[in-house]
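# Sequence first, then the predicted structure, then my questions.
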Amino acid sequence: MARWQLHDLLGESDVASIVIKESEAEGQEARKFLEDVRAAFPQVLRVVKTRQVTHSVLNHLIDYIQNCEKIGLLEEKEMLHLHDAVQTDFKKLLRCPPLVKIPKMSDLISVHPLFGALPSSVSAPLQGSTQETVKLCGLTLYKEGFKPNGIWLISNGVVKWTIKSIKNKHSLHPAFTHGSTLGLYEVLSGKSNICDMITDSVVLCFFVEREKILSVLSLDPSLEDFLWQESAIVLVKLLLPQIFEKIALQDLRALVSERSIMKLYIRGETIEVPQHSIGFLLEGFIKIQGAEELVASPAALLPSHGSLIFESLKSSGITGASFSYQGSRYQVETRARVIIFDMAAFEADCTLQRSSWISPSADRPHRSLGREPRGLMSWPENFYNPRQHNQIPEGIDRQANSLSAKAMHLSIYGSMVKYQMVH
C-alpha cells in the first residue's frame, strides 16, 4: 500500500523507483524470514498471523461503521459508540496480545534422540553445560578443515552441508533437520571438520563443548559405542549421499539399531564386507587385501562387483571418490573401528524398482525406501520388524544397542512436551 501511495504521489521518478525497489527487496527478505520461522517455530508464526488478522479485521470494522453512518444506517451517536467499542478491542489487543506457546528448553533437549537416549546420570550434567542458541539463515556452525570445538544438536530448522573435495555433486538435498547431531564424528575421532555446516533457515540448536562429550567416554564403554553409532548417522550421508540421503533420519536410526554391526579390530585381523552390505571405517588404517594403498578413516568400504549397491554406485560415478574404496576383504594395519550396514532391504528395494519399470502395476502402488513426505514422522517399515530383528547384532554391546533403540524410538515418536506461556 505504501509503495502504491508513493507511486501515486511522485509518479515515475528515479527517487520513487529506488525507494520502491528497496521496499520490495526488504519485503522479500521479511517473507523469507517468515517462511524460515514456519519451519523452525510454527507457533511463533501462528501468533504473528493471529495478531495481523485481528488488527486487519478491527480496521475493516471501523471503516464499515463509518460507512454505515455516511449512508444513513447509523446515527452519529451510534457510530461513535460502536467506534469506541472497537477502539477498546484495539487496546485489548495491544495490552494482552496472543501468547506464544514455546516448549521449555529442558523439554526440547530431553527429547533430542542423542540426549534423550542417554541415562539421566549422564545427560543431567551435560544439560547443565549445554548452550541454547537461535541461528538465523546463512550462518556457519563450523567450517571444513578446522578443529572441532563441540557438537551441535539440531532441535528445529534446516542445516545444509558442503564438502569442497566432492562439491556435493552427488547430493540432491544436502541437509540435516531436527533430531540431527552435527560434529560428533569429528569430536570422537579428533579429526578436522569434514565439511561446512551452514544454516538454511532459522535454527534452534544446542551446543555442547568437546571436552564435555569426551568426558562421557570414560564413564562406560557402552556409551562410547553409542556415541560412535550416533556419529555414523551423519557420516554416512556425507560420504555416500546418493545412497543414504534417500533414507529418512528415523530410518537411518533403525538401520543403525537393527541392521548394523560395529567392531574394533587390531593389527593383522581381516575385515570382510559382504556383497549386500556397506562398511564405514570410523577410525584407524586398513589396506585392501592384495593392494598396497593405505585406507585412512573416514572411508566408505563398498561391496564387491556384482552387488546391486555397487552397480548403482558405479553408474553414478562415485566409486572413484576420495572417501570410497571397493573390496570384499581388508587387512587391518592399526587398531580400527568399523561399522557395517546390512543393506539387504535396500537391494530388495532396487530389485522392486527395476521390476516395476519392466512390468508396472497400477493396482499395487510401490513406495520406495526413504520416500516419505519430508518433515513428517513415519515408521521405518523397511528396516524394523521386532519379530525378525529381536537378536542383538554381534559386535555391539547390549547396553549400547538399547541406547540406539531408545534414540530410534525418540526420533520416530518424539515425546509429549510440556509448554510454557511466553510473550
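Ah, there it is.
# Please count neighbours and contacts with C-alpha atoms only from this point.
Noted.
# ok, for Ile286, nearest residue in space, not its chain neighbours?
Leaving aside its chain neighbours, Ile286 sits nearest to Val332 (4.4 Å; criterion: C-alpha to C-alpha, 6 or more residues apart in numbering).
# what's the burial count for that neighbour?
Residues lying near Val332 (other C-alpha atoms under 10 Å) number 23.
# Ile340 too?
By the criterion of other C-alpha under 10 Å, Ile340 has 22 neighbours.
# How about Glu211?
The number of residues packed near Glu211 is 11, by other C-alpha under 10 Å.
# That one belongs to a helix?
Yes - per DSSP: H, G, I helix; E, B strand; the rest coil, Glu211 lies within a helix segment.
# by contact count, what packs against the host helix or strand of Trp228?
Using DSSP states H and E, Trp228 sits within helix 221-239. Packing partners of helix 221-239 (3 or more C-alpha pairs under 8 Å, 6 or more residues apart in numbering; DSSP states H and E): strand 181-182, helix 184-189, helix 210-217, helix 241-244, helix 249-258, strand 299-302, helix 398-413.
# Pull out the buried positions in that helix.
Using 16 or more other C-alpha atoms under 10 Å as the test for burial, helix 221-239 gives 222-239.
# do the same with stretch 6-19
Buried positions in stretch 6-19, judged by neighbour count with 16+ other C-alpha under 10 Å: His7, Ala16, Ser17.
# put this beside the first:
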Amino acid sequence: MYTALLEMRGITKVYPNGVVANKDVHFSLREGEIHAIAGENGAGKSTLMKIMFGMEEPSEGEIYIKGEKVKLQSAQDAIDRGIGMVHQHFMLVPSFTVAENMVLGMEPRRGVGINYAEAVRMTEETARKYNLAVDPKAKVEDLTVGMKQKVEILKALLRGAKILVLDEPTAVLTPQETEELFRELKQLREQGHTIVFISHKLKEVKAICDRITIMRSGRSEGVFQTQDVTEQEISRLMVGRDVVLKYDKEILAVSEPVLTVQGLGVNDADGKALLSDINFAVRGGQIVGIAGVEGNGQTQLIEALTGSLRGVSSQGSVLVKGKDIRESDILDIRKLGVSYIPEDRMRQGIASEASIADNLLSTQYRTKAMNKGLFLNGSRIAKLAVSLVEEFKVRCSGPSQPIGMLSGGNM
C-alpha cells in the first residue's frame, strides 16, 4: 500500500557552476489536493518542479509515483506518467491558433497534412469536459494573459495530466482573472486532479491550498496544513526572520514634476484613437498607479512614455525633466533616467539567451567607457555587471547569493 500519489525523496540539485538549487528535499503529494510550494525567489521551488516534470535531472534523490520508483529523464516521461506543467512563462506559439497549440506534438493527421477540423473538435471537447471556455480558432497572440493560461492548462489536460503543476500562476493575472483561475482549480480538484501551486503570495496560498511545503535556500522548512499556520508563520519560515506584513504609509514631501503628460493622444496607422487627451504629472518621490481593465490603453500609454510606440501619430506632449520625449529614441530616453520593466520580462525585457553582462550592456554599449577601439571593453563590462549585481543585492537587503543564481530566472 502507498500513502502518497507522488514522492520525491532526498532530492539534491547542484549545477555545474556550483550553485546548489535543492539540498536533500523531501516532497509528497496526496491524491486530490491542492498543494502549495512557497518560498522567496531563488528558494528552489521551480527547480524542484522541473525535476518532477523531467526537465532537470537530480544530482541525488529518488522519485516514486504510486509507490513505484521512476526515472523522469524528459518532459515526455513525465507526461506519460500523468504529470503536466504550466510554466510561469507560457510555452505557446503566438502565431498559431489555440487548436494548433493544443495538439502540437500530437497532431491528428489527414493524409500528409494536419487535420485541423479534428484539432478544433479535440479542443472544444476538452474545453467542455473541464468547463474552460476557449476559442479554438483564435490566434494565441491575440489572447489575454488569462486566456493563454487556460490554453496551457487545457494542453496539459488533453495529454492526460492528473497531476498539474502551476508555476507562479497568478504572477501576471488581474484580481478578476485570479478569482476565475481559483474557481477552475477547485473544479479540477473536485474531478480528482492533484494540483501543485507554486507561489509566494501568502493570501492566495491560504485561500486555495490544502497543504503547504515551505522552502528556503534550496531546503524544505516543513509541510503544514494551511489552516494550521498563519501568514506570519509562513513568512518567517520562508525568509528566516520576522517579516512586517503591513506597511504604514507616511506622508512624504514631494518635489517638482519629473514627468508631465499634457493632452496626449495617440492614433494607430489607420487613424483609430488608442489614447485620447491624457493628462497627469508625476513628482519626485511619488509612486503613481495607473489602473484599468486590460485593453483600455495602459500598454500604449507606457509605450508612449518609454519611446516604444512605432507607426503611430501622436498629439500633446510627454515631458521628462522639461524635455519632450515623443520624438526621442529609447536610448536617449534612458539617458534622462527613465527605465521600464515590462509585464512580460522574458519576451520584452531581456535577451534570455544572453548573459547578465550582455543584458546590462544593452543601453550602454555606445558609450566610450564600454568601447576599446573597434571592440567592446570586456574587462570593464564584467566589472560593471558584478558591481550592479552587488548593488542590487545591497539595495534589496536580502541574504547573499552567488551571482550565478541570478542568471537563470526564478529557481
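Perfect, thanks for sending it. Bear in mind that the values here come from a model prediction, so they are computed numbers and not experimental data.
# what's the TM between chain one and chain two?
The TM-score (TM-score structural alignment, normalised by the length of structure 2) is 0.25; 169 aligned residues with a C-alpha RMSD of 6.9 Å.
# follow-up on the earlier one: of the helices and strands packed on helix 221-239 of structure 1, which is nearest Ile62 of structure 1?
Checking these against Ile62 of structure 1 by C-alpha to C-alpha gives helix 398-413 as the closest, at 47.4 Å.
# quick one, helices of the stretch 51-200 of structure 1?
With helices called from DSSP state H, counting those that start in this stretch, the stretch 51-200 of structure 1 shows them at 76-95, 105-110, 113-117, 120-128, 184-189.
# and if you look at the stretch 1-150 of structure 2?
For the stretch 1-150 of structure 2, the helices defined by DSSP H, counting those that start in this stretch occupy 45-52, 75-80, 98-102, 116-129, 145-158.
# The last one packs against which elements?
So the one you mean is helix 145-158 of structure 2. Packing partners of helix 145-158 of structure 2 (3+ C-alpha pairs under 8 Å, 6+ apart): strand 83-86, helix 98-102, helix 116-129.
# Would you reformat the buried residues of stretch 6-19 of structure 1 as a markdown table and include distance to Val134 of structure 1?
Formatted as a markdown table, the buried residues of stretch 6-19 of structure 1 follow (distance: C-alpha to C-alpha, whole Å):
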| residue | distance to Val134 of structure 1 |
| --- | --- |
| His7 | 38 |
| Ala16 | 37 |
| Ser17 | 36 |
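# Out of these, list just those in helices.
His7, Ala16, Ser17 (DSSP state H).
# Excluding chain neighbours, what is closest to Arg3 of structure 1?
In this structure, Arg3 of structure 1 finds its nearest non-sequential neighbour in Ile20, 5.9 Å apart by C-alpha to C-alpha, 6+ apart.
# what about that neighbour, which helix or strand?
helix 14-40.
# Can you list the helices and strands that that helix packs against?
Under the contact criterion of 3+ C-alpha pairs under 8 Å, 6+ apart, helix 14-40 of structure 1 touches helix 2-10, helix 42-70.
# Select, out of the ones you listed, the one closest to His409 of structure 1.
Across the helices and strands packed on helix 14-40 of structure 1, His409 of structure 1 has its closest neighbour in helix 42-70 (23.6 Å, C-alpha to C-alpha).
# Enumerate the positions of the closest one that are buried.
For helix 42-70 of structure 1, a neighbour-count test (16+ other C-alpha under 10 Å) marks 42-48, 51, 55, 62, 65-66, 69 as buried.
# between that helix and helix 14-40, how many degrees?
130 degrees (axes from the mean of the first three to the mean of the last three C-alpha atoms, to 10 degrees).
# Tell me the spatial nearest neighbour of Arg237 of structure 2, not counting adjacent residues.
Let me fix one detail, which is that residue 237 of structure 2 is Leu and not Arg. Glu221 (6.5 Å).
# Contacts for the helix or strand containing that neighbour next, please.
Assessed by DSSP H and E, Glu221 of structure 2 sits inside strand 219-225. Under the criterion C-alpha atoms under 8 Å, 6 or more residues apart in numbering, residues 22-26, 43-44, 210-215, 237-238 lie in contact with strand 219-225 of structure 2.
# Quick one: residues contacting Tyr64 of structure 2.
Residues near Tyr64 of structure 2 by C-alpha under 8 Å, 6+ apart: Leu6, Glu7, Met8, Val70.
# next one: Leu82 of structure 1
Here Leu82 of structure 1 is in contact with Ile65 (criterion: C-alpha under 8 Å, 6+ apart).
# Flag every buried residue along stretch 13-29 of structure 2.
For stretch 13-29 of structure 2, a neighbour-count test (16+ other C-alpha under 10 Å) marks Lys13, Val20, Ala21, Asn22, Lys23, Asp24, Val25, His26, Phe27, Ser28, Leu29 as buried.
# Distance to Lys129 of structure 2 for the residues you listed - can I get that in a markdown table?
As requested, the buried residues of stretch 13-29 of structure 2 are exported to a markdown table (distance: C-alpha to C-alpha, whole Å):
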| residue | distance to Lys129 of structure 2 |
| --- | --- |
| Lys13 | 38 |
| Val20 | 42 |
| Ala21 | 38 |
| Asn22 | 37 |
| Lys23 | 40 |
| Asp24 | 39 |
| Val25 | 36 |
| His26 | 34 |
| Phe27 | 30 |
| Ser28 | 28 |
| Leu29 | 24 |
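# Farthest-apart pair in the residues you listed, please.
The widest separation within the buried residues of stretch 13-29 of structure 2 (C-alpha to C-alpha) is 23.6 Å, between Val20 and Leu29.
# now, of the helices of the stretch 1-150 of structure 2, which is deepest in the fold?
With neighbours defined as mean count of other C-alpha atoms under 10 Å, the helices of the stretch 1-150 of structure 2 peak in mean count at helix 98-102, which reaches a mean of 26.
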